[in-house]
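J.: Kindly generate the corresponding structure for this input.
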Amino acid sequence: MDYVNENAKKYEGDNVKKEESGLWETIKVILQALLIAVVVRTILFQPFNIPSGSLIPTLLIGDYLFVSKYSYGYSRYSIPFGPPLFSGRILGSEPKRGDIAVFKLPKDNSTDYIKRVVGLPGDKIQVVGGVLQINGKPVQRERVEDYKTTDLYGRTIAVPQYKETFPEGTTHYVIERDNDRGYWDNTNVYTVKPGHYFMMGDNRDNSSDSRDEASVGQVPAENLVGRAEIIFFSIDEDASLWRPWEWPQHIRWNRMFERIK
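T.: Next up is the predicted model:
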């Protein structure tokens, strides 16, 4: 009987050790997965979703996209929660005019904003009659077919749409919901400060951006998070992510894996 009891205790001890070993292996796998996720999010890509219509027609509410963190180098805001570990940028590179960039709102250094880079350090930016001017010269724009969007009351309306071409030759589309008579369609001249960037939305009459110095203003290079690269998922704004059985009729299949420009 003593021999049997000793063997039973031995087997019981082996089982406990195996359970502890299995638990520790599970914990290690979870920790490794978390570490990989943090490294990818910090160094390579970070997912974002579009909650507002300020970049219509380029980006729509319900678009989900990847932002490359390495495009502009790294700052404290490249790290989750933005701890003040260092200042400035490491391996930094200049954004190009026309990039769509995610940045931390300068007023609180925590809210994520996404806009198009229209002004580089030293540029003089102004809007006259709805036309963007860079260094005293109007940006070329060409009227194209109207764009269907919604007004302040949620009604579908057709608004003027333009193909805008920057001096460097890059093109994109903008809309003027208020027909060049919006609040920010005539501004003073803004001189972009050294180490700062001037941001605007493509939905020119429905965008809180660098034109509004009280709310947004010019964006310091340190506040840049990354460049928007590709839409990996898109769903109608009135659809719910928590009702996946409705996705097939609400997913915007034509926007999946679309490059952002």
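
J.: can we go C-alpha only for contacts and neighbour counts from here?
T.: Will do.

J.: can you tell me which helix in this protein is longest?
T.: helix 2-39 (DSSP state H).

J.: another one to check against the first:
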Amino acid sequence: MSDKAVVKNSGGLGETVSVIVQALLLALVIRTLLFQPFNIPSGSMRPTLLEGDYLFVSKFSYGYSKYSIPFAPELFSGRIWSGDPQRGDIAVFRKPNDTSLDFIKRVIGLPGDKIQMRSGVLYINDVAVPREKVGQIDNPDITEASGPVDVYREVLPNGITYDTLDLIPNSVGDDTREFVVPAGHYFMMGDNRDNSSDSRFDVGYVPIENFIGRANIIFFSIAGKASPLEIWRWPSELRFDRLLHSVNAAPNSVQKN
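T.: Model prediction:
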């Protein structure tokens, strides 16, 4: 009697469930340890980041805290494999007085720094950060304003350069008290200086434990408050010039005076 090769169909509900579970676990590992997608819901980081931008945040840049894990379980305190945020980084963090909220701002002050705004000029340790008017933006999609908006370029002490919007001259955030950043904390500000809830106001100093990760790359961007699922709106609302751009290199359409 000759041997017969028998092929067994191993498919079925059990195998399907196993594949789904493995895929979910892999996605969880990637989200927790490597990259997490975020979308920008407000205009506080204009013109660098716009509402409708979707970006990846590097989770390993600053190490891991309980906020790196979904639902932030109390498994440990502090950070594991901690890396220090650098001045000028755009970072996602949990708001200190409401850790259910994710915020995204730029790191301006490091532990021990003295931070102050004087007549719209940023001072770090009593030294003015160079600030130059580079032109205007007259595009409501970028500025959320009905007319041209002045754009100022700042250069931080470590050479990081970025643009800020000046929507309201002499606004309440243009002149502040001096802030002394405590040990283990950071001072965060939005690039849209007159429309940002940040460390000058109710956000306060951000503990290192609250950092989730560093913003990395814009992988999708859509205007008009459209959902990415509204594919029929892509031809008119998709921002093609922002796709796959570094958050530090997003175009901003500055018009020179």
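
J.: Please state their TM-score.
T.: Overlay of the two chains. TM-score (TM-score structural alignment, normalised by the length of structure 2): 0.90; 239 aligned residues with a C-alpha RMSD of 1.6 Å.

J.: Quick check: chain neighbours aside, which residue is closest to the equivalent of residue 196 of structure 2 over in structure 1?
T.: Under the alignment (TM-score structural alignment), residue 196 of structure 2 pairs with residue 207 of structure 1. Of all residues not flanking residue 207 of structure 1 in the chain, residue 54 sits nearest, at 4.6 Å (C-alpha to C-alpha, 6 or more residues apart in numbering).

J.: if I line the two up, what does that neighbour land on in structure 2?
T.: Aligned partner of residue 54 of structure 1 by TM-score structural alignment: residue 44.

J.: How about the contacts made by the match of residue 196 of structure 2?
T.: Contact analysis of residue 207 of structure 1 by C-alpha atoms under 8 Å, 6 or more residues apart in numbering lists 53, 54, 55, 200, 201.

J.: What separation is there between the closest residue to residue 140 of structure 2 other than its chain neighbours and residue 138 of structure 2?
T.: Spatial nearest neighbour of residue 140 of structure 2, chain neighbours left out: residue 146 (6.0 Å); criterion: C-alpha to C-alpha, 6+ apart. Separation of residue 146 of structure 2 from residue 138 of structure 2 (C-alpha to C-alpha, to the nearest Å): 8 Å.

J.: more neighbours, these two?
T.: Neighbours per residue (other C-alpha atoms under 10 Å) separate residue 146 of structure 2 from residue 138, with residue 138 holding more: 17 against 10.

J.: Mind checking what secondary structure the equivalent of the more buried one over in structure 1 has?
T.: Taking TM-score structural alignment for the superposition, residue 138 of structure 2 sits opposite residue 148 in structure 1. Here residue 148 of structure 1 takes the strand state, with states given by DSSP: H, G, I helix; E, B strand; the rest coil.

J.: you'd agree residue 148 of structure 1 is up against residue 159?
T.: Yes. Taking contacts as C-alpha atoms under 8 Å, residue 148 of structure 1 lies within contact range of residue 159: 6.3 Å.

J.: Residue 180 of structure 2 -> structure 1?
T.: So residue 180 of structure 2 corresponds to residue 191, using TM-score structural alignment.

J.: Tell me who's in contact with the nearest residue to its match once chain neighbours are set aside.
T.: Excluding its sequence neighbours, the residue lying closest to residue 191 of structure 1 (C-alpha to C-alpha, 6+ apart) is residue 124, at 4.5 Å. Neighbour list for residue 124 of structure 1: 134, 135, 136, 189, 190, 191, 192 [criterion: C-alpha under 8 Å, 6+ apart].

J.: Next, the most centrally placed residue in structure 2: secondary structure please.
T.: In structure 2, the centroid-proximal residue (C-alpha atoms, centre = their mean) is residue 104; its distance is 4.0 Å. Classification of residue 104 of structure 2 by three-state DSSP places it in strand.
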